[in-house]
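> compute the structure for the input listed below.
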Amino acid sequence: MKPVFRSTVLFALFTAFTCGCGGEEIVHTTKGIDEKVSPAEFESFQSIINSLPDKKLPEIPSTLLPRPHWTQERTLPIQDLIRQENDAFEDRWSVELIARQLPINKQFMRALRREQMTPEQFVSLTLTLGAALTADATDERNDLAAIVAAGEQHVTILTADKTAFSSLSDVRAHEILTQAAWLTVVNRAKVLLQVPPENLQLVRKHREWLDAAFPADLTQDPLADLTNVMHERGIPFEEMPESGSDEHIEWSTKTAIIGEISVDAAF
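Now for the predicted structure:
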């Protein structure tokens, strides 16, 4: 699954977005997150946002889909739940879906017409620049290709699992959810891997303005809240007094205390 948003033709409604201005015109296209944004395209995008009252990006849904958190009442097979998570992730990066959710106000639409840009093209630039911003904020020590390779091993197992989630024990359900968190890691890392170096240079040059104009989820490290997943967190449990052996250990998501501790703090 690779969220790429590109188009080789202009939308039919593009003809309505003309400014009647002199000088060289920028022919906008619907960008993919793996495509370079030119300085002229960035200036056009920046001009639209700067013309808005608060000089901020219009509100759009967060691109950071949370890790899976299924209740044990879910009767679907695990593979179907994984498929649903993938579909939900793709929706968060869908140019068409996001464009339909943009606020409709005269000032914003006037700015689009002035720059000869459609709502879809504006959204694609937003996502392309946002992906570059998050890539720039990502811990450079992360080997993204290795992370994807490791995560896909877990995801492959889950996509073949036809077990109904509701049939699992508490312990097994927790194991599956821990494993399913790798899907979130893989999807976010794949976005980062698509960002071209030219876009990284562009957002670094304009970082201060972008940080002020963009929402936090498009400026921060998208893997920061998944560190425990990438470091293979263990499954916590509590030994019951009457158990006497590991065979009788009981564990429940309702009573477990789940957290993290740094190595430095432990020693």
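> only C-alpha atoms from now on, for both contacts and neighbour counts.
Fine.
> so what's the residue count around residue 264?
6 (other C-alpha atoms under 10 Å).
> can I assume it sits in a helix?
Yes: when DSSP: H, G, I helix; E, B strand; the rest coil is applied, residue 264 is found to be in a helix.
> who's in contact with stretch 172-180?
Contact partners of stretch 172-180, identified using C-alpha atoms under 8 Å, 6 or more residues apart in numbering, comprise 67-70, 72, 82, 154-155, 158, 165, 229, 235, 253.
> ok, so of those residues, who is nearest residue 190?
Of all these, residue 190 sits closest to residue 155, with 13.6 Å by C-alpha to C-alpha.
> for that closest one, give me its contacts.
For residue 155, the contact set (C-alpha under 8 Å, 6+ apart) comprises 179-180, 182-183.
> so it lies in a helix, does it not?
Yes: under three-state DSSP, residue 155 falls within a helix.
> what about it, distance to residue 164?
According to C-alpha to C-alpha, to the nearest Å, residue 155 and residue 164 sit 16 Å apart.
> what about the longest helix in the chain?
Secondary structure of the chain per DSSP state H: the longest helix is helix 170-193.
> which elements pack onto whichever helix or strand comes after that one?
The element immediately downstream of helix 170-193 (helix or strand, assigned by DSSP states H and E) is helix 197-205. Counting contacts by 3 or more C-alpha pairs under 8 Å, 6 or more residues apart in numbering; DSSP states H and E, helix 197-205 packs against helix 119-137.
> tell me what angle the helix it packs on forms with helix 170-193.
Interaxial angle, helix 119-137 versus helix 170-193 (axes from the mean of the first three to the mean of the last three C-alpha atoms, to 10 degrees): 100 degrees.
> let's see this one next to it:
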Amino acid sequence: MVNMNRILSHFRDSMIFYSLSLISFCFNVSCSDNSLDYTELKQINEKVTESELKKYLKVIRLLPQKKVPPFPSVYAPAPNWSHIRSLPIEDLVNSEQINLSQLWEIERISDHFGNRNRTLKKALHRREMSKDQFISITLAIGLAASRHQLREDQNLEAIMQKGNKVIHQLQLDKRPFSSLSLEERHRTLNEAMWIARVNRAEHLIQIPPENVNLVRTHWDELKEVLPPEFLKNPLEDLLDPLEEHGIPFTIDEIDSNDRLQWTSTEAIIGTDPPDPRLDKIK
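Model (predicted):
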């Protein structure tokens, strides 16, 4: 009987210990997701304050490389559809737009950023910042840095307006891409480049001027820590020389006048009398 009581007592103590351990585990798990007092993410159209930037840079200074770890790209390249794609052009365009919009999702970036980087996790924990918050500020500051690189003649509203017209025409094209001739495919891909241009412009135009000024003020430090794709003109790799500058006109200066041919039969000769005002100018 004594042994039975001991067994029951031991069993009761074990159950109590197990229950307390389970409660403690559940409490820790629930608290781990809510350990930060402030978990709101920074939107790209929101102002980044000096204090937020300072906290962000403190995280980076704790990292071995003193810069943002490899960051998933948000700037998609121009479409390069294979000549064997049999989908209609309108479907290819719509699919491309969906894929580009997904590149900007915090969840998608988080899945591919810093998952095995213990140093980053420690730095974020030390500065009381979540990984998603770090990503959102990187996007806000990075896009401001990108906009800082734009040329004065690169008007985002004009790019969006022109690009949307071209994209709309592509969305009306029901021809299978594989049915196009080589010249038509080249022209279509050249026009499809506007999908990437407009996507970038739509995000860049949301950046508050205050964020651009903040980047300009701290440029010497930010250019050393931000991902490389934010440190160059975001539209540079999507430029079309003909679109930008037109068809260049060149002529060989050596004996160039000798190559000009003129015949009276092909010349257009005016019959109006000379303007008397020209004599006064002389």
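> and the TM-score between them?
For this chain pair, the superposition-based TM-score is 0.76 by TM-score structural alignment, normalised by the length of the first structure; 222 aligned residues with a C-alpha RMSD of 2.4 Å.
> what's the closest of the contacts of residue 155 of the first structure to residue 58 of the first structure?
residue 183 (28.6 Å).
> aligned to that closest one, what sits in the second structure?
Alignment note (TM-score structural alignment): residue 183 of the first structure maps to residue 195 of the second structure.
> that match against residue 163, yeah?
Yes: if you go by C-alpha atoms under 8 Å, residue 195 of the second structure and residue 163 touch, sitting 7.2 Å apart.
> could I get the full set of strands for the stretch 1-150 of the first structure?
For the stretch 1-150 of the first structure, strands defined by DSSP state E, counting those that start in this stretch do not occur.
> residue 224 of the first structure matches what in the second structure?
Structural alignment places residue 224 of the first structure opposite residue 236 in the second structure (criterion: TM-score structural alignment).
> what about that match, neighbour count?
That count, for residue 236 of the second structure with other C-alpha under 10 Å as the rule, works out to 12.
> from residue 166 of the second structure, how far out is it?
Residue 236 of the second structure is 19 Å from residue 166 of the second structure, by C-alpha to C-alpha.
> my guess is residue 196 of the second structure contacts residue 77. True?
Yes: if you go by C-alpha under 8 Å, residue 196 of the second structure and residue 77 touch, sitting 6.8 Å apart.
> ok, residue 195 and residue 163 of the second structure, which is more surrounded?
Remark: of residue 195 of the second structure and residue 163, residue 195 carries more neighbours, 24 against 21, as counted by other C-alpha under 10 Å.
> report the contact partners of the more buried one.
78, 93, 96-97, 163, 167 are the contacts of residue 195 of the second structure under C-alpha under 8 Å, 6+ apart.
> what about those residues, which are in helices?
Among these, the ones falling in helices (DSSP H) are 93, 96-97, 163, 167.
> for the residues you listed, which one is nearest residue 146 of the second structure?
Of these, the one sitting nearest to residue 146 of the second structure (C-alpha to C-alpha) turns out to be residue 163, at 19.5 Å.
> alignment lookup: that closest one to the first structure.
In the first structure, residue 163 of the second structure lands on residue 151 (TM-score structural alignment).
> ok, how many other residues are close to the equivalent of residue 33 of the first structure over in the second structure?
Aligning on TM-score structural alignment places residue 33 of the first structure opposite residue 44 in the second structure. Neighbour count for residue 44 of the second structure, taken as other C-alpha under 10 Å: 23.
> count of neighbours near the residue nearest to residue 44 of the second structure when sequence neighbours are not counted?
Closest residue to residue 44 of the second structure apart from its sequence neighbours, by C-alpha to C-alpha, 6 or more residues apart in numbering: residue 140 at 4.6 Å. Number of residues near residue 140 of the second structure (other C-alpha under 10 Å) recorded here: 25.
> and for residue 67 of the second structure?
Quick note: residue 67 of the second structure (other C-alpha under 10 Å) scores 19 neighbours.
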